[in-house]
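Visitor: Need a 3D model of the following:
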Amino acid sequence: MVWGCITHRGRGPLVFIEEGIKINQSNYVEMLQEHLIPWAKKVFGWDDGTEEYEVEWVYQQDSAPSHKAKETQRWLRENVPDFITVLDWPPYSPDLNPLDYSILGYIKSIACTKPHESVKSLKKAIRKAWDEMPDEIVKRVMDSWLAASKRVSMQKEDILNKFLLLSCFY
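Guide: Purely as a prediction, here's the structure:
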């Protein structure tokens, strides 16, 4: 298993999860603390005096059990400027996760052009594809994600407005 993140500012760290490790809320939070936070402080700027990021950012993740666990949600509230909560993120929505619908396909197309004889060889090819992925691809995917997220948000707002309108009649 592998974890990575992307923003308009480029790609973040790529973390390989050891074979046989089942991701739970504790080791997921540990991985975020060890890899996401140092990277985010560097990319978005960190002011030691105010203990705040210089540039606001929002963390988005899917609805995997370790992501929506109470410990994870608490940690995110305490450690990132903002994040999309479990309640605000539609379940089973890989079409809204840029890593799922685009980046992983790109990585596979580069790293898996031929069969690998070992896990080590596969990891090396994945890391090389990730590291050499053009910034323009990441930016284009993030633009697409932002547009899709806005459409979902507008649809959600329309549904909520219709519900509120309907509830006024009862």
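Visitor: drop to CA atoms for contacts and neighbour counts, all remaining ones
Guide: Fine.
Visitor: helices or strands up against the longest helix along the chain?
Guide: In the chain, assigned by DSSP state H, the helix with the most residues is helix 135-168. In terms of contacts (3 or more Cα pairs under 8 Å, 6 or more residues apart in numbering; DSSP states H and E), helix 135-168 is packed against strand 2-7, strand 10-16, helix 98.
Visitor: tell me which residues in it are buried?
Guide: Buried positions in helix 135-168, judged by neighbour count with 16 or more other Cα atoms under 10 Å: Val138, Lys139, Val141, Met142, Trp145.
Visitor: So what angle separates the directions of the helix or strand harbouring Ile37 and strand 2-7?
Guide: Following DSSP states H and E, one finds Ile37 within helix 37-44. Per axes from the mean of the first three to the mean of the last three Cα atoms, to 10 degrees, the angle that helix 37-44 makes with strand 2-7 is 20 degrees.
Visitor: To compare with the earlier structure, here is another sequence to fold:
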Amino acid sequence: MRKRVTMCQWLSDKIDDEPEFLDNMWFSDEAHFLLSGHVNSKNNIFWGSTPPDHCLQRPLHSVKCTAWVAISTHGIIGPFWFEDDDERSLTVNTERYIQVLRKFWVALGRRRGIDRALQWFQQDGATPHTSDRSLEWLQQRFEDRLISRRCHPEWSPHSPDLNPPDFYLWGYLKDRVYEHNPQTIPDLKAAITAAIRAIPREECRRVIENFARRIQ
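Guide: Next up is the predicted model:
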């Protein structure tokens, strides 16, 4: 709790001191999309007073893809996929995470009106994100403009409710992606990409403004 309060206070002060700060912030995360349509969200927890009578059956190892994005007031960069050359989903590790970061860095440099030397980058405390190699790669490019575990400022643990991909984007996408019941991984990836492309920049700005209200 102390880390969370400290982080929110630092962010609030930064926004007050530098009005353009939020326009230079990129919030990042990855999420699994299962072809079965099952949603396993760490944000959705349901408590009951009695054991449930209904049993939900689902495949133990459903086919999936893993998407990574970064969102800011400028829009969304991504999705980038954790997969092999045959487009099979892979576990996120340091090497694969840095490969995705390289794609993001190139895409960020192609954005009109964006100076990479002014941008901030946020990530949660997942082990591949905060390994020595990952942090070294990020610090070489963002220097001290990095909000993450093992950095200053530090992103507070257990705070998905404050991270725009978690409190907005993943739920929004999963509501829309499964409407047409994709039957293959290429169809699923195409639906995810199309849904992201359809999100207007004005909506991204509203999401980031929502973040600013949440930390108050």
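Visitor: care to give me the TM-score?
Guide: The pair, once superposed, lands on a TM-score of 0.76 when counted by TM-score structural alignment, normalised by the length of the first structure; 141 aligned residues with a Cα RMSD of 1.6 Å.
Visitor: Return the most buried member of the helices and strands packed on helix 135-168 of the first structure.
Guide: Most buried of these by mean neighbour count (mean count of other Cα atoms under 10 Å) is helix 98; its value is a mean of 19.
Visitor: In the second structure, which residue range corresponds to that helix?
Guide: Using TM-score structural alignment, helix 98 of the first structure corresponds to residues 164 of the second structure.
Visitor: Okay, the alignment partner in the first structure of Ala67 of the second structure and Ser102 of the first structure: tell me how far apart.
Guide: Matched across to the first structure, Ala67 of the second structure falls on Val2, judged by TM-score structural alignment. If you measure Val2 of the first structure against Ser102 of the first structure using Cα to Cα, to the nearest Å, the figure is 15 Å.
Visitor: Measure the mean distance from the match of helix 98 of the first structure to the first structure post-superposition.
Guide: For stretch 164 of the second structure, the mean deviation from the first structure after alignment is 0.5 Å (mean Cα distance after the TM-score superposition for the first structure).
Visitor: For the helix holding Ile37 of the first structure, buried residues please.
Guide: Neighbour counts using 16+ other Cα under 10 Å place Trp39, Ala40, Val43 of helix 37-44 of the first structure among the buried residues.
Visitor: go on, stretch 65-76 of the first structure?
Guide: For stretch 65-76 of the first structure, burial by neighbour count (16+ other Cα under 10 Å) applies to Ser66, His67, Lys68, Ala69, Thr72, Gln73, Leu76.
Visitor: Can you tell me what sits against that stretch?
Guide: Outside stretch 65-76 of the first structure, the residues within contact range by Cα atoms under 8 Å, 6 or more residues apart in numbering are Ile23, Asn24, Gln25, Ser26, Tyr28, Val29, Gln61, Asp82, Phe83, Thr85, Val86.
Visitor: Over in the second structure, find the residue span that stretch aligns onto.
Guide: Using TM-score structural alignment, stretch 65-76 of the first structure pairs with 127-138 in the second structure.
Visitor: ok, back up a step: so which of the helices and strands packed on helix 135-168 of the first structure gets nearest Gln155 of the first structure?
Guide: Comparing these against Gln155 of the first structure with Cα to Cα, the closest turns out to be helix 98 (19.3 Å).
Visitor: Now do the same contact list for Glu83 of the second structure.
Guide: Cys65, Thr66, Ser89, Leu90.
Visitor: So among those, which ones count as buried?
Guide: Counted by 16+ other Cα under 10 Å, the contacts of Glu83 of the second structure give Cys65, Thr66, Ser89 as buried.
Visitor: what's the helix or strand for the first one?
Guide: By that I understand Cys65 of the second structure. When elements are assigned from DSSP H and E, Cys65 of the second structure belongs to strand 64-72.
Visitor: ok and that strand relative to helix 201-214, angle-wise?
Guide: Going by the same axes, to 10 degrees, strand 64-72 of the second structure makes 80 degrees with helix 201-214.
Visitor: what packs against strand 64-72 of the second structure?
Guide: Here strand 64-72 of the second structure touches strand 25-34, strand 75-81, helix 185-197, helix 201-214, going by 3+ Cα pairs under 8 Å, 6+ apart.
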